[in-house]
Each structure stands twice: as C-alpha cells, then as structure tokens.
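J.: Sequence plus the predicted model coming up.
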Amino acid sequence: MIRNSLVAGVILVALAYFYDRKTTDTSLDVDGTGISVEEATLNAWESTITKPSVPITKIAIGLNVNADLIVSGTALLKALKINPKNKHDHSTLHDLTHLGETFGYFFSKGAGGERYFSNGEVYKQIIDVADKIPDKQYSLGGNAGLMAQKIANTLPNVQIRFIGPVGPIAGKLFSKTINIPSGVMVEKDEVHLIMEYAKGEKWGEDVAPVATRFITSNDIANANLARLDMFVKSVIEFKPQMIVLSGLHLLDGHPQETRTRLLKMMRNEIIKMPRKVPIHLELASMANADCLAEIAQQIFPFIHSIGLNEQELVFFSQANHGPHQDLKPVNGYPEIAAVGDIVSWLLGKYSGGSSKLARVHFHSLTYHLIATKMDTWQNSASAVAAGARVAGEQACMTKPIQPSKVDLLIPKAFSLSVDNIQLRQQVVIYDPARPVTLWNRDGVDFAFSPVLVCRKPGNTVGLGDAISATGLLYSMYSIETK
C-alpha cells in the first residue's frame, strides 16, 4: 500500500512537471485554434461570468478614506538621501532608517506592504519632499474609498452611500454619483504615501521581481475610526442591500488598550446593523499579530464575508496558530494547495454556531479563490472570474484586456490541498476553456480562477479593493441562512 501511494505520488509530481513545462510558452496553440492560453482564458471568462439573479442596487461603504500621494519609491529614497543598506521589516516606522530598511525588505521580495509611521513630524517632512517629486500624483485612497469608487465607476446605477472622514482633496476625487453626507466632511485630508516600483527596477543589489508598492502613513482620523458613530445611523436610514467595511488594519499602531476599546466600539456598532444585510470586511497589510488575532475574535463572528491577500492570509495563520505558517511565494505565486488549506482552516475556526462568517475572498497577484459555506453565498464562479478579470484591466489600464500584454503565471498543473489526502491526490490540469476550477471540502465550496498578470502595469494601487468590490457585485447572499 505504501509503495503504491509512493508510486502514485511520483507520477502526480511528474505529470505536474510535464504539463507545467509543456504550457510555459504563452503562445501555445490551444486545441489547434492558433490562440494563446491568455486569449483563450479571456474568451472563456466572457461566457463564464454572469450577473446574479438578484443584483445589488444599494451599498453602504465606510470607513477609511484618504488622499494617496503616489511617487517612485526609489526616487523618493534618493531625494531623502537614504541609501540601500540593510533590509529589515519593522512593524512600525519611527525614522528615515526604518523607512529605507522596510522598503528594501518588501522591494527585494516583490511584495506589497503597508506600515504605520509613528513620528508625525518626520512623516510631514517626508511628504513635503515627496510632494516636490516631478512625477508625483494624487489619487483617492483608503480601502473603503477605493471600493466605493470602483463600484461607482463599474455600475453607475448602483446607489452608494459613503461614510468616512472625507477631506477636500478626496472629496474632489470621489465620483459625483456617490452620496456623501455633509456631516462626515473634514477640513484636512489624511495623506498616505504610496511608494511604487516597477518589475526589474534596481535598488542596491536587489532587482524587483514584480511591480508593486510600499505604503506608509501617519493617519490619525482613520486610525481612530472617525465617523463610526455616524455610520450605523446612516446605514439604517439608507437601507442598503450590502455593507462594506474597511480600515481596521490602521489600528495596528495603537497600544492594546486603545485598540481593544476601538474594536469594542466597532463590534457594538455592527451589532446594531440590520441582521439580514450582509457585511463584508476588507483587510489590509498588518504587522501586529495580537491586533489581527483580536480583530478575528471581536469582529469576525458578526460579519458575513472577508477579503484578504496572501500576506494577510499567512500572517493571519501565524497569529492564530493555523497551518502553513511559513508559506512564501515561489515563482511569484503562493502554493495553491496550501492557500486552500489555510482558507479552509480559517472558515472552520471562525464560522459555525452563532457566527455569521461564511465567505472568504482570497486574492493574489496570480490567482484568486473564493470559499463559501454551502448554501450561504451564490454565483461564486462568476464572482471569482470577474474579480480576476478586473485585476488585469486595472493593472494594464485597458478594457478589454489585450492578450499580448498579459501572462498566465500559475502552474499549469496543481493539487488542491497539502493536508487533505483525497484532494492532495487530485491534480488539476489548467484548461483555458474552463478557467474556473470548483471543488468542495468539508461543506465549503471553493471557486478558483487565475489572473492574467499585466507585463507592464500602469497601476499598482487599489487592485485588491477593486477585486473585492467586483467580486461582491457578482456574489449573492442567501438571506434566509442567518
């Protein structure tokens, strides 16, 4: 029996290697059609993606919003006279040395990161220098603000009410179709610094493996959940079909006592919201394991859905003693089977009983995965494909996606689990004519789709928010469940 299992395992590995080598060339002729796997995937998405039978027409979104100041990360560090020396991931930034070391850490890995800058005076000096860089750009920022903007631009007929500390710069950048109550406006924007870099760009001895960005801020209003007191009142008045929340990652820099107080405030406000209206929480990069664990304990049982990327998922597993805590991207993607295991564990740990949590939308550079408890959310195949498609559209800044400008970077053969024996023995051979892979594990439905990765992205900011927003628009919650 052991020998047979070993032989089967060797065959599966060899089969995966063969198919991966066979389809590495993206100009591969698919079924004799003369088209690439990218074009075939795009064509199949068109027939796969269907809108839910009950479309969403009203959404309430909050709380974090700011003005993003976007600059070249390496250009800013040079202007600040910071040299590429040591690389170290500081959980909180206190000075210019911390900024240079933490940027270098994420740059070398090609991973997007976000860290709080604790020294307001030094941060203001950095912003003053960044504001003088010739190619700088201001853009709407904040996960909640970006999700509202994406929905408004995608479906202008959807009614959106946004609640958060909206300053004068952000106010001008918001779509005119978004309803912003006058009482939420503030005199001064919180400014977040977006330090972008391109694939192949050099910083010291390192070469960036992918194009992405590092974010830092000294955000006071959003970190204190400003306008939370107005959110529930506005939601009840507005009567939305869905509620989207974000900004809890900004509690990362608070002392535990302050953080606990703010999370209890958030939980108490969530409890007041209409029970049959699904609530989605979008997470973002964090460095404080205790904060993330406390968010899960205090907030997860009272929301219906979460969105997160590979850094947040792995850190979540580390903070809560989950599986595959040492998972790292290989060749640009986190192992699909291991991600499936962590998502399955997450839902198993935090759903069930009185908990409302029943959906996880995982997004990474190369693929997305939506997992839902059976009979709670519908249309996940369309939702994961639509989210994957919008990632390429927004990164390349072209609609529709041009096949010649994107690459399929997932392994062409992969298993569905590391820990589950039955799923581990299944090798999925990627078929571009069927770009969404579906499976069930312990009462959880999984939907997987690759992303067509833009070769020369024109935009790296807000991709996760656009992905999650799009996935929600194509999902449908079964209100009879809880």
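T.: Right, received. Where do you want to start?

J.: When you work out contacts or count neighbours from here on, use the C-alpha atoms and nothing else.
T.: Noted.

J.: tell me the contacts of residue 190?
T.: Counting by CA atoms under 8 Å, 6 or more residues apart in numbering, residue 190 touches 65-67, 167, 218-221.

J.: here's the one I want to compare it with:
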Amino acid sequence: MKRFPPKKVPSGAEVTAQPKLEKCVRCEKTVYAVERVEAGGQVWHKGCFRCGTCDLVLNLNSYKQADQQLYCGKHYQELVLAKNTQTPVSLTRLETAYHAFPQPEPGPLVIVGFGGCTDITVNAITFLESLGVNSTDTTRHSKRKENSEVELNTLEDIVEEFTQMFAAGAAAERYVKNKELFDYLVSQATANAANPDELRRDGKRGYLSLGGNAPVMASRLASEGAEVTLAARLSSKETQALPSKIKVLSAPSSFGLPSIPRTDIHLVMEFDKGSVWRNFTAPRANRQSVYLNVAILRYILIRDEENPRLSSLWPDLLSSWLKYGNRGDGGVKDTSTSYPDLFVLGGLQTMDNAVISPDIRGERLESLKHFLTVKLPRATLIHFEMASFVETSFVSNLTQTILPYVDSIGLNEQELPNLRSLLIEGRVASQASVSTPRAAVMLDGMREIWSAMTDSSQLPKVGIGLRRLSRIHLHTLGYQIIMVRRPAGGVEFDPEMIAKAMEDPDFVFKGKATELGLAWPYTKAAVAKASLIAHRHTCASANVDPELTRLLMDDSFAVTADPARWPSALHGASSCKVPRIQFNSTSPVSCWFEDEPTSVSNQNERSNRVEICVAPVPVCRKVIRTVGGGDNISAAALRTQVIGRRKSYHGSR
C-alpha cells in the first residue's frame, strides 16, 4: 500500500502543494528547521519541548505524551500512567462486586432477533485503491443536502459517501442498490480473505466472520450467563460459528426465499483514525486525534435478501420458543406462565433503503409490532438496539410503529442525534456528529429522547402493548451513560427489595415494576461493565494494560449544556453555575438522580425520577477488532441489569 504522510492542516481543509510555515505548539511562533522538534504529529522549538508540569527540557528519547500534553518520565508515571492504571482497577472492582441475588440457573431467559450475516472485514483505503480508486484525488466532495436520501448505485456514489463519513470520523452502514456492483465488491474482498471456507467468531481485518447485531449480542449474553435463543435463518456455516449453548430457532421459508437460507454478506471497510484519504485526515481535528491508533472506524456496505424481509419473524416464533427454545431438554411442563425475561431487537437497519420486490417492509414492521404488543407479555422487557438510518420515510415509520413498544434503547454518539432529530424534527440528521462529543450535550440529547418517548400526549393511543421508555444506554468511544427510571425519591436497589417485588405476579405480569421504576437494577455496575467490555473487545484481551490505555473523557463535565431547558439537572443550583462532575480515578463511575425528563408543558406532572450513571472508557490504543463493539457493550450491560424471574413464574426450567 502506498502511504502518504499526514498533512498538518485542520481536518477537512484542502491540501495544497504550497509549503507552509509551521507554528510551535507551545509559543505559537514560527518554527525553522534548525530548531524543529516533531513528536506525535506536532511541532515545537527545541527550547519549548518541555514537561508541562515541571518545565524540564525534554528530548525525543525522554519525552512522554498524553492528551496533547508533554511529560517527563516522572510526571507521566504519577499523573497519567497512575490514572490509566487506577481507573480500570476501580471499574473492575465495581464489576466483581456486583452480585445479584440468587437467580434460577442457568440465568435469565432471553430471545434475540432478528437474522444474521457474514462480515468480510477489509482495510478501506487499501481495498478502494485495489479497485482503481485514486486515494490522492483532492477534488472537493459535495456535502449531502439536508433531508436528501443516500442512494448507492455506482462506485463513484460509494466513494463520495465514504469520503463524507471519513472526513467526519463517523461510522455508517449503507445499502447498495446495484446488485452487480455489490457482488463484484464482495468477490474482490473474498478473494483476499484469509479464511474463505470458514467463519471466525470475532471480526478481524482480512477475515470472514459471523456478524449481525443479533448473533453478536446473543453470543455476549450467553457468555455472561444468560440462556439465549437466537431467532435467525442462518446458513450451516454461520450456525457452526455460534457458541454451542445458543439455541437457534429458524423460521420456515417464505416471501419466495429458498428453504436453505442465503448468506447475507456485509462488507466492513475499516479505517484508522489519523489515516489519510484524499484531502482529509480521519477524524476531524479534536483532542484525541494525536493518537493515531486510538480507534478504528467502519463504513459498512450491505445488500441483504433475508434480513430486510424480517424472514426470521414468523407467527409461531413464541410458541416454538415455548416448546423448544427455553430449555435444553425439549420443552416445559407448564407453558402457561413461561415467558422470556428479555427480548432483544436488532438488525432493522438492514431494511433501511433496501430494494426488495415487492416492498413489504411496512407490512413486516406491522407484523413485528403485533409480535411485540400481542405475543410478548408485558412482563418481558424489550430492548431495541439502534443503528445508522438514512431513509427518512422508513425510519419515521419505524419510530412510530416500533419505538412506542420498547422499554430500553441502546445507541451510540452518531445514532443519538439522529434519533433525536427524528423524534423532535421528523427528519434524519443531515450531518454526522463529532466522534467524541461533550458529555453534557449527549446527556441533554438523552433527556430530549426520553421526554419525546414518554410524553403521554405524544404517544399513540393503543392497547395494552404500549410501553413507556424506562432505559437508555449511550455508548461512545470515551464514556458510557445509562439512564433508567426510578421511583420518586431516588430509591437505591437491594436484593431483598427486588426479590420482594418479584413475588407479586400481578406486579410482574402487568409491567408495574417497569412503570414504577423498579426494573433495570444495578446501573452503576452495568455502566462499569460496559466500559470494561469496550476495552476488552477492541483490544481482544481479558486484561487492561495501562500502557495501551487512554482516557479521553475530560477531568470534569457539566451535567447539562442547556440549564434553562433542564433545570432539574441543576439540583437547585443557579442556571449561571451549572454543576460539574469531577473525575476521580479511585471512584470513576458518577451516578445521580434527577426528575424524569418531560416536555416543557408537562414539567409538573411527573412523579418518577431517573438515575443517571456515567463511566469513562479505558480506551484501547492498540485496536485489534471493532466490528460488533457496540453490540458487545450493550449486551453486557443488559445482562447485568436483567434479573431472572422466580422459578414459579417460568414453569419448570
């Protein structure tokens, strides 16, 4: 691969061939060659190349660098490495201290749907160059107009859209309408794969692996002790790549699909932060861009046949689960009181922008709505894993048809503003968000979504299937945030209280526990678990190495960026002095209670509160894998917060 050195210009600026004067990072004066020192992509005068703590003059053999700051060895050890060491230790202590009250073995019953795929993971730049695309073309790309749809019919369309995502440092998943083009891209990628005849369980660059939200989340939930059933039509090769303890329920063929399921392929094009494509360096300039391998981003191309039709959802799904799926010996003695503790819904982004004939996507969403509202009992918690959507009409239909019937949503920093825009403004967000947004901005976005999805005046008038959102999990590169409903007064959870609540069948089966804020316990442990899984998954290691760790979260963050809109977040403080949460490496998870977010007109009507927990992520600097990161993180946190019901309400297990 031909490599091009990064140009020291702001991200997104056009690269020119003209030489430019360099400025010293410290004194901001011109640096000439005789006094020039370069480290970590930045330039100093020799005399300015000093420890930011003790002012000791450094050299290229003695300096250390973190968060764009220079350190001598002593202060790097005391201020950076100690912090990087203590934070994961404290998070692990929280994780291991979590012991839910005794639960039925082998854990809560979970159904995960729908579908799956095979991922082919490639280096985006190398792959595009192999197709003859010029990686040094400095022609400015045209930004997508607001509310315009993304339609990929040619290689030029793909390059154009990829360039926009690359420049923004944003991940995306897009449907390719041209079948011949997609088949060609897949054949080119497969020809260079190291394992064309078998699938790995983890996606690494240059390999084929089992993919899709549902299989990945099912695998993580099973590894964390849940009893998992996956609703998916998979090929034999894909089924063999699953952990053996996961049960697979495969729907009969329908919609003209073959009885033996086709393999839906996802082409995962990865690019490193700090890599150069055309006149851009990924991502846009920000405080973390100095770490060239702190993360990897993905641009995914799909053209599914099975998944856009929701072929894994069929009328007898739940009855089949009752008969075969919820225990290993073929059934239950009493099915009248047996139900899953949790249903996880993912993979709906494969329906976005999909070209299928006839277009039955609206009908399939209605079938899914029927399953969620009629088939599943109110006692089953429903989690929806958000994804990247671009087709306004489809995703608007999804928000109206499906979202009123879920208890929990998982999403990342790109998907949160998109969902907020859909709920508040009725359109897909026109631009990608920053890759590491301020915590206060994300907290306000979560409050906006919560308010829109729990306001009784805005919810559709439906029957008993209606649910009010009771949990949001935001996973970002630098931090994790979980927001859950709690009773008025901010009740802390203990095992005895949960056990007592679950003894009342009326309380459980009618969903009163969720409505009153008694579902989703152990938020602090869950957010700590999510942060650790983020590191373990990307580093492909069970341990956290401080030398390979960076904390991107600020030393403090404001609880809101809009105190006038969210006065309940201030806890009585003046809007002129917004409270800030200080980071403490010995106690890194910060939790607090505030009034449940609501619309401006209904601020006096809510009796519930929310609990919010924020945890920094010990970010992996030597990334091994990224595919499935969000799914693993979300599933691990769910497992911590899902409590298996008592045996008498499941039947014989």
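T.: Yep, it's here. Since we're looking at a predicted model, the values are computed, not measured.

J.: so residue 23 of structure 2 makes contact with residue 31?
T.: Yes: if you go by CA atoms under 8 Å, residue 23 of structure 2 and residue 31 touch, sitting 5.6 Å apart.

J.: Can you work out which residues contact both of these two?
T.: Common contacts of residue 23 of structure 2 and residue 31 (CA under 8 Å, 6+ apart): 43-44.

J.: hmm, back to that, considering the contacts of residue 190 of structure 1, which are maintained in structure 2?
T.: Among those, the ones whose aligned partners also touch in structure 2 (both residues aligned by TM-score structural alignment, their matches' CA atoms under 8 Å) are 65-67, 218-221.

J.: Make CSV from those residues and add distance to residue 473 of structure 1 and neighbour count to it.
T.: As requested, these are arranged in CSV below (distance: CA to CA, whole Å; neighbours: other CA atoms under 10 Å):
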residue, distance to residue 473 of structure 1, neighbour count
65, 21, 29
66, 23, 29
67, 25, 24
218, 32, 24
219, 29, 21
220, 31, 13
221, 28, 20
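
J.: nearest to residue 381 of structure 1, of the residues you listed?
T.: Proximity of these to residue 381 of structure 1 (CA to CA) peaks at residue 65, which lies at 30.1 Å.

J.: and that closest one, what pairs with it in structure 2?
T.: Residue 65 of structure 1 maps onto residue 116 in structure 2 when the alignment is built from TM-score structural alignment.

J.: okay but its match is in contact with residue 215, surely?
T.: Yes: Residue 116 of structure 2 sits in contact with residue 215 when judged by CA under 8 Å, with a separation of 6.0 Å.

J.: where do the strands sit along the stretch 351-482 of structure 1?
T.: 359-363, 367-373, 377-378, 406-408, 413-415, 427-429, 437-441, 444-450, 452-454, 476-477 (DSSP state E, counting those that start in this stretch).

J.: Kindly state which of these is positioned closest to residue 397 of structure 1.
T.: Between the strands of the stretch 351-482 of structure 1, strand 452-454 lies closest to residue 397 of structure 1; by CA to CA that is 9.3 Å.

J.: and the closest one, what does it pack onto?
T.: Helices and strands touching strand 452-454 of structure 1, as assessed by 3 or more CA pairs under 8 Å, 6 or more residues apart in numbering; DSSP states H and E, comprise helix 380-396, strand 406-408.

J.: can you name the residues of structure 2 that the last one overlays?
T.: Across structure 2, the stretch matching strand 406-408 of structure 1 (TM-score structural alignment) is residues 549-551.

J.: now the first one
T.: The alignment of helix 380-396 of structure 1 onto structure 2 (TM-score structural alignment) spans residues 523-539.

J.: With structure 1 overlaid, how far apart is that stretch on average?
T.: When structure 1 is overlaid, stretch 523-539 of structure 2 sits 0.7 Å from its aligned residues on average, using mean CA distance after the TM-score superposition for structure 1.
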